[in-house]
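Chemist: Here is a sequence together with a model predicted from it:
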Amino acid sequence: MKQLRMELLRDHAAIELLSKRLSRLTEAGASAAELAHALKQLVDTVAAHLAIEEAALYSEAMQSLPGFTPEAIARATNEFEKLKTNWTSYCDLWTAEDIASNKPGFIAATKAILQRLGDRVRLETDLLVMAGALDNSRHA
């Protein structure tokens, strides 16, 4: 479990870094090709992360921490599933050609999805850190 937590935390750091890079490129007026390349790197990293991520891991982490009600856990789980669906739609919509033909639309959509993705990564990171601290205190 500890190794999985560490791997997920590394993924989160990479996702945050790649998200910031894509965001900076949108603000700097990068070419459609540069934006598409940065998006592909982020998409590949998120896909690899989702392949190893266990949704149950976060539910277990929330259940083990004080202050998380079953309703809050269900709400967080639903929001995560909605974000995954929206992320998939976003990725399908924005090919290199689509970015080139509608750069302003891409920039607006990217700002919106990166905000939500960042919020989710920060929540997951906090849960992983708190769950790790709890595990360590139980084994001390």
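Modeler: Done, it's in.

Chemist: From now on I want contacts and neighbour counts done on CA atoms only, so please keep to that.
Modeler: OK.

Chemist: Counting neighbours, which bits of stretch 79-97 end up buried?
Modeler: If you call a residue buried by 16 or more other Cα atoms under 10 Å, then stretch 79-97 has these buried ones: 80, 83, 87, 94-96.

Chemist: here comes the other one, which I'd like you to weigh against the first:
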Amino acid sequence: MDMTELRRQHDEISQTAHRLALATADRVNPRSVGTIRWQLARQLIAHLALEDRILYPALQRADDSRTRTTAAALQTETGALAESFSRYMTAWSDDRVAREWADFCVETNAIIRALSERVDRENRSLYPLADKIDNSPARMARTG
């Protein structure tokens, strides 16, 4: 399975999350972060859609039960993280960010930490399993 695009998206998500972390490092002086937050949201939406459409179905068809079990557990966790991120985006309007900057910074850093841990976990445990999956036409014909 070619994981190039998913890995590229992970890099992009990590870079944008890092920019948001830098922008919220100063908890005293509010900064305009709306553009960065929405960029991160768009990247996550695209990434999760690709995982749901390609990665998880392939992992669920894997011959190895460990791969199927790991994928199922991580897919469930992804749903919870996606919900948390969605609540975060909804809860923090630009006006509220400006009014409650310090609290926004704390919550943003918690979200970034959760995203970073998730990206790292997928890179270390899920993606190597996906790399081992045989998506050759012969195998797909046997399982399809």
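Modeler: Yep, it's here. Keep in mind that what you see is a predicted model, and the values were worked out from it rather than measured.

Chemist: returning to that earlier point: out of the buried residues of stretch 79-97 of the first structure, name the ones that lie in helices.
Modeler: 80, 83, 87, 96 (DSSP state H).

Chemist: out of those, which one sits closest to residue 25 of the first structure?
Modeler: Distances from residue 25 of the first structure to these, taken as Cα to Cα, are shortest for residue 96 (14.4 Å).

Chemist: The closest one contacts residue 33, correct?
Modeler: Yes - Residue 96 of the first structure is in contact with residue 33 according to Cα atoms under 8 Å; the separation is 6.4 Å.

Chemist: helix or strand for the equivalent of residue 40 of the first structure over in the second structure, which one?
Modeler: Taking TM-score structural alignment, the alignment pairs residue 40 of the first structure with residue 38 from the second structure. Using DSSP states H and E, residue 38 of the second structure falls within helix 34-50.

Chemist: how close does that helix sit to the first structure?
Modeler: Taken over the aligned residues, the distance from helix 34-50 of the second structure to the first structure averages 1.7 Å (mean Cα distance after the TM-score superposition for the first structure).

Chemist: helices and strands around the following helix or strand past that helix, which ones?
Modeler: Counting by DSSP H and E, the next helix or strand C-terminal to helix 34-50 of the second structure is helix 56-60. Contact here means 3 or more Cα pairs under 8 Å, 6 or more residues apart in numbering; DSSP states H and E; on that basis helix 56-60 of the second structure packs against helix 65-91.

Chemist: Alright, I will stop here.
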